[in-house]
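> When you get a sec, could you give me coordinates for this:
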Amino acid sequence: MVEETSVEETVLPGDAGREWWQEAVVYEIYPQSFNDSDGDGIGDLQGIAEKVDYLDDLGVDAVWLTPIYDSPHADNGYDVRDYRSILEEFGTMADFEALLAELHDRDIRVVLDIVLNHTSDEHEWFQRSRREKDGYESFYHWVDGEPDEPPNNWTTGFGGSAWTYDEVRGAWYLHLFDEKQPDLNWRTPAVREMMHEEVRFWLEKGVDGFRLDVFNVMSKPEGYPDGDPEEEWVGIEHFANGPRIHEYLRGLSEDVLSEYDAMTVGEGMDLSPRDAKRYCGPSGDGLSMTYHYGHTSLDVGEDGWWDVVDWEVSEVRSVLSDWARALELTDAWNTVYLGTHDTPRIVSRFGNDDRYRYESATLLATVLLTMPATPFLFQGDEIGMANYPWSAREEMRDADATNRVDTAIESGAIESFAEAEGVVRYRSRDNARTPVQWTDGEHAGFTDGEPWIPVNPDHDRVNVAADRDRDDSIFRFYSDLIDVRDDTEALRYGVYDLLTDDHPRVWAYTRRTGDEVVLIAVNWAGRTSRVDLGSAGTVESVLACNYDDPGTDLSSIALRPYEARVYRLS
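Next up is the predicted model:
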C-alpha cells in the first residue's frame, strides 16, 4: 500500500525566491563533436550557430558549452592556454559573440565551462612560474626534491603519479589530472584575483553562467601529506573539499558572481548532499547548484575503473531519491543528469541500445525531466546515440582511457589493447564524444572532411533526420515532455514522494504542489512488471507515455519493458 500525504500540508521548495535556472532545461554541447561548418573535421562555433533552430525546436532553455578557449587539447580543452581567446579550430571571438546573440534571440541562455583548478602547461602563467619570473613563482604547486622522489604518493584522476619533475625549474609540480594540466595554487592571492577577472571577462561578454570544472579540489593542504594507498584516487581525502575551499568560493561569489544574474553549477568530486548544502545558496558559498557522481559510479567495483560491475535500479533510485529529499526545502538546489561528455552514452549504460532503444531512451528522458532538479541533457541523447565499438588504441582520443591502457601495458598488467577492449568499450569518455549523427550520409552529416574522432557506424539508422521522421521519435518525446514540464508547476517545484522504495524494477513517485499532483511510473527493465499504485489517487489525464494505450487504473498497472508513464492526478 502507498501511504497518503496531505497536499494541504505541502511546503513548496523554492518559494523563497525562484531563479531562471531552477526552471531551465540545460543541454550540454561538446563543440568539437557537434557540427563542423568548415570541413576541417572539427566541430566549431559557426556549426553550433547553424543548429540553433534545432535547439529551439527541442525546447531547451540553456546550453552549456564545454571549453572553447585556446588550448593544446591534451585533455580536449580542459587544459586552457588562454582564458580570453577562442581555440582557432572553433572560430573567433566574433563567432562566439554571434552565436551568443543567436541563442539569446531565441531565449536560450549560454553557460560556459570554466576550469578553475588548473591550466595548460603552455599557459604563460606556468611558463613564467617554471622560470621563477615576474612574481609568478607561487602560481602553481612546486616542491623541491630529487628527480626520482615525488613529494608524496598522490595519483591523478587518470592514473599514475600526480607529480611531474620539471627540468627547467628543477622541482616537482602537482597535476591532479594530465601532466600537461598543472594545478593552480589558490593559496596565492594573485591567483585568486586573476581567476576572478577571467570569470568577470565572460560575464561582461553576456554569458549567463558557468559550469565549474572539478571545483572542489582547488584547495590543497599545506605539506601535501600522503594519501590512503587503498583509494583508487590516492590523496582524494586531502584535496576533495579541501581546507580552504569555502573561502575561495565565497570570495569568487562575493567579488564577482553576486554582481550578475549568473547560474553556477559545480562538478564535485567525492561530494555528499551535506557538502552541497554548504556550497550552494545564500547561506552557503553562493553557488547555484552542484552535481555529483553517486549514481554514475554504481557500476565501478572495488578495483576501480577496470572493474565493471552490474548496477541495480534500486541503487539508482536510492541515490537520486536521497539527493532529492536531502536538498528539498533548502536553498541548495538540486541537479539531475545521466550522461555528460565524461560518461558512456546513457542508452548503452542505463538502457538497452538494441531491441528497446526507443523505449529505454524515452524512459531515461522521463526520469531526467520529472525529478525535482534542474535537468542536464547531453547532445545526441535526444536521438538515442549509443556507445562506439572501439577495437583499437589508435581510434581513441580520451586522455583518461588511453593513459590507463598505456600504463597497464607498460606495467605488464596487460599485454595489449585487446585485453582492455571490453572495459574501454564500456567506460571510455570517447563514447560521448563521437560526432552527433545528423544524417545517414558520409560522416553522419557532421563534416565534409575527415572527422577528428570516428563516427559511430550505426549512424545509418540512428540519426537526427531519421528519428524526427519516425512515429516513435525520441527527439519528439523529449521535446513534448519539455513542453509538459514547462506547463506543469508540480514538475518544476513540486515536493517529491517516492512510492516504490522496494520494487526491484519499478520506480514510481509523485510531484506535488498545493493544487497539482503528478505521478511518474517507470519500469526500468526489459520485462513486464506489475505494481499497485491505487492509493496514490485517481488519474485525471495522461501527460506522457512511451507506449500506446497506457490505461488509467492505478490499482493494477502492468508496465511493459522500459515503459514510462506520467499522469496528472485529480
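
> For the rest of this, base every contact and every neighbour count on C-alpha atoms.
Fine.

> Quick one: residues contacting residue 90.
31-32, 42-46, 68 (CA atoms under 8 Å, 6 or more residues apart in numbering).

> Could you rerun that using 7 Å?
43-45, 68 (CA atoms under 7 Å, 6 or more residues apart in numbering).

> Tell me which two in the residues you listed are the farthest apart.
Largest separation among these by CA to CA: 43 and 68, giving 10.8 Å.

> Among the contacts of residue 90, which one sits closest to residue 396?
residue 43 (17.2 Å).

> For the closest one, pull up the helix or strand it's in.
Following DSSP states H and E, one finds residue 43 outside all helices and strands.

> right, and it touches residue 49 too?
No: using CA atoms under 7 Å, residue 43 is not in contact with residue 49, being 11.0 Å away.

> Quick one: end-to-end length of stretch 109-123, please.
The first residue of stretch 109-123 is 29 Å away from its last residue (CA to CA, to the nearest Å).

> same deal with stretch 374-385?
22 Å.

> Which parts of the stretch 151-300 of the chain are helices?
For the stretch 151-300 of the chain, applying DSSP state H, counting those that start in this stretch gives helices covering 189-205, 236-239, 245-255, 273-279.

> Which one of residue 43 and residue 49 is surrounded by more residues?
Using other CA atoms under 10 Å, the more surrounded residue of residue 43 and residue 49 is residue 43, with 27 against 21.

> I have a second one here; can you model it like the first so I can compare?
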Amino acid sequence: MEKWWQKEVVYQIYPKSFKDSNGDGIGDLQGIIEKLDYFSDLGVTSLWLCPIYASPMDDNGYDISDYYAINPMFGTMEDLDELIKKGKARGIKIIMDLVVNHTSDEHPWFKAAIADPTSKYRNYYIFKHGKDGRAPTNWRSIFGGSVWQKVTEDEYYFHAFSKKQPCLNWENPVLRQEIYQMINWWLDKGIAGFRVDAINFIKKDQRYQDGEPDGEDGLVSCIPFARNQPGIEVFFKELKENTFAKHDCMTISEAYGVSYDKLGIYIGENGCFDSMFDFNYSNFDIGDNEEWFIRKDWTAKQFRDLLFTSQVEVNKVGWVGTFLENHDQPRSLDKLIVNKADHGYYSATMIASMYFFLRGVPYIYQGEELGMANCVRRSIDDFDDISSHGQYQRMLEEGFSESEALALVNKRSRDNSRTPMPFDDSQYAGFSDVEPWLALNESYPVINVKAQFNDLDSVYSFYKKMIYLRQQSVYSNTLTFGSFIPDECENDNLIVYQRSYQGQLIVNVCNFSNQEQPFICAKELILNNYKEYDGKVLKPYQTIMYLEENK
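All right, here's what the predicted structure looks like:
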C-alpha cells in the first residue's frame, strides 16, 4: 500500500550552519523560517532538522541535556511551533532528529546517577567495575580512546561516542518507558516524524569481554560489541508498538553496518522503521571500522556494484532513504569526483541524477543543491568536528606525520558539510552579519544561492527539474513507486538503471567519467544536463533520462 511519506523529497538542515537571524554568528530557527520560500521554490516537501534540543554542544547537539527543551542558541519552543505552522501552510513538514542511544553527561538523569549511586537513574546508564586496576574492557570508542570513563577508583561508565555522551541502558525497562513518553510527546506536538540517530547501538554485548587489539593503542573498535547486536530486534519491536505505530508519522533509521540479511529488523512489514539509510555504498572509500586513514581504492564499476546491490537488496524488503551527503559525510563531489579540476556543473548534476532517481525517498543536504565541494583547513586547530580531532590523534598513533594526518582529515572531516550555507557573495555569505561560528567554505563568492537562483543552467535549477519530475510530472509514479532494474552495461564508466511502473519504463544514464563515452539512444529525452545529445555519444559527466516504454 502506498504511503504519504514515500512521495516526500526531504531537505536536511544543519541548523547551526543554515541561517543566522539574530546576528550571533549561529544559525537558528527564525533563520529557517526566513527561508521557507526558498524551500518552496526548490520544491522539497519535508525538512529534517539536526538536533535543536538543549545541549552543551560537545558533539553539535547530538549530546542532549533536555529532550523537552530547545537549545537557546537556536531559539524557543514558540519558534519551533511557528516553523511547524508556517511550514504546514506551504506544504512542508518538519522531521526531528531522535537521539536515544545516549544523552549528554549534563542531562539531569546522568547528574543524578553520578551524585547518588543508589538512585534509580544509576540504572539509566551503563556502569561497570574495572578489572585488575584497569577499564572493564579494551574497547575503543567511535571518537577514539576507551569507551570507559572512570568515575570512582574502580567504577566506570560506558560511552560508545564521546565521554560527554554516556550511553543509555536500554536493558532497563523503566528507562525505555521514559524514552517512549518523550517520543510520543513530540509526535503529539505536530512534527511529521524522526530521523533516528545511532539506533543500532542501543544493544550492547552483555558479556563485556576484551577483544583482540587492532591498533597501536592496545584497544579494539567497539563496533563488533556495541552495534547491531543480537536481540536488538526485541527493543525495536517494543519501541515501534509504544510510539511510531500509534501515529501516522515518518521514520528513517541511521543504520551503519547492517547486513542485508538483517534488513527485516529495520524496515518492511515487520521492521521498526518506515525506511533506513544504507551506508554500505556511502563509505566505499574507507575500511569497515570507519577509520579515515584506512583508505580503499575504488573504480566506478565497484561503486556501481555497491549502489545496485543496495537497491536490489533493500527493495526486496522495504524502503530506503537515498542520499549522497549528510552532516557526517564529506561533500559528494570530492568523494566521487576525485580530480578537483573536474568539479563543476556537469559532474555535480551527473551524480545528483544518479542518486536522486533511485528507488527510495531522496534526501538533499543543505548546499548539495548548489554543487558545494569540500573546504580546506590548514591546521587541525581549525576543525570544530570532534571526530576530526579523534581521527587525527589515531593517525598520529598509527605513525602518520602531522601533514599526512591533516590531509586525510581534510578529505573526510564532517566540517566539510557543516560550513555555513552560502546565500550570496557578501562578506559573510548572507549567512550572518557577523563572523560565523565556523569558517565559510572559501568557494562562497562563486558558489552561492544568489548566483544560481535565477540561472536556468545552474546546479540549483537542475535540482528543481529533478524534484519537479519526481513530484509533479507524468513520470512521478514511475520515479516514486517504480521498481528498480539495474543495467549491467559493459561500459564500466556508465551507471545505467531503469524504473518501471504499470507499463511505463524510464531509463537513467550517467557517464561517470571525464571522457566521452558511446551510448546509443534514439528516444526523446526527459532530462539532460547538457544542451545537446547526438544520440550516439555522451559528453564528459553527461546524464540523460528517457522514456523507453509507455504502454
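
> Need the contacts of residue 90 of structure 1 in JSON lines (columns: distance to residue 567 of structure 1).
Formatted as JSON lines, the contacts of residue 90 of structure 1 follow (distance: CA to CA, whole Å):
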{"residue": "43", "distance to residue 567 of structure 1": "40"}
{"residue": "44", "distance to residue 567 of structure 1": "41"}
{"residue": "45", "distance to residue 567 of structure 1": "40"}
{"residue": "68", "distance to residue 567 of structure 1": "41"}
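
> for residue 39 of structure 2, helix, strand, or coil?
helix (DSSP: H, G, I helix; E, B strand; the rest coil).

> And residue 388 of structure 1, what's its match in structure 2?
In structure 2, the residue matched to residue 388 of structure 1 (TM-score structural alignment) is residue 375.

> Neighbours of the aligned partner of residue 360 of structure 2 in structure 1, how many?
Counting by TM-score structural alignment, residue 360 of structure 2 corresponds to residue 373 in structure 1. For residue 373 of structure 1, the number of neighbouring residues by other CA under 10 Å comes to 26.

> picking up where we left off before, please identify which of the helices of the stretch 151-300 of structure 1 is closest to residue 80 of structure 1.
Nearest to residue 80 of structure 1 among the helices of the stretch 151-300 of structure 1 is helix 189-205; the distance by CA to CA comes to 11.7 Å.

> what's the closest non-adjacent residue to the most far-flung residue of structure 1 relative to its centre?
If you look at how far each residue of structure 1 sits from its centre, by CA atoms, centre = their mean, the farthest one is residue 146, at 39.1 Å. Of all residues not flanking residue 146 of structure 1 in the chain, residue 171 sits nearest, at 7.9 Å (CA to CA, 6 or more residues apart in numbering).

> How much space separates the one you found from residue 142 of structure 1?
From residue 171 of structure 1 to residue 142 of structure 1 the distance is 6 Å (CA to CA).

> Between the two, point out the one with more neighbours.
Ranked by neighbour count (other CA under 10 Å), residue 171 of structure 1 and residue 142 place residue 142 first, with 24 against 20.

> Tell me how far the equivalent of the more buried one over in structure 2 lies from residue 150 of structure 2.
The equivalent of residue 142 of structure 1 in structure 2 is residue 127 (alignment by TM-score structural alignment). Distance from residue 127 of structure 2 to residue 150 of structure 2, counting by CA to CA: 10 Å.

> any residues in contact with both of the two?
Between them, residue 127 of structure 2 and residue 150 share the contacting residues 156-157, judged by CA under 7 Å, 6+ apart.

> On the three-state scheme, residue 382 of structure 1 is what?
Assignment for residue 382 of structure 1 (three-state DSSP): helix.

> isn't residue 509 of structure 2 right next to residue 544, touching?
Yes: Residue 509 of structure 2 lies in contact with residue 544 (CA under 7 Å); the separation is 5.3 Å.

> for the contacts of residue 90 of structure 1, which one is nearest residue 483 of structure 1?
residue 45 (27.1 Å).

> And the closest one, what's its match in structure 2?
By TM-score structural alignment, residue 45 of structure 1 lines up with residue 29 in structure 2.

> Now its match: closest residue in space that isn't a chain neighbour?
Residue 29 of structure 2's closest residue in space is residue 74 (CA to CA, 6+ apart), at 5.5 Å.

> Aligned to the one you found, what sits in structure 1?
Per TM-score structural alignment, residue 74 of structure 2 is aligned with residue 90.

> Distance check, that match against residue 206 of structure 1.
For residue 90 of structure 1 relative to residue 206 of structure 1 (CA to CA), the value is 19 Å.
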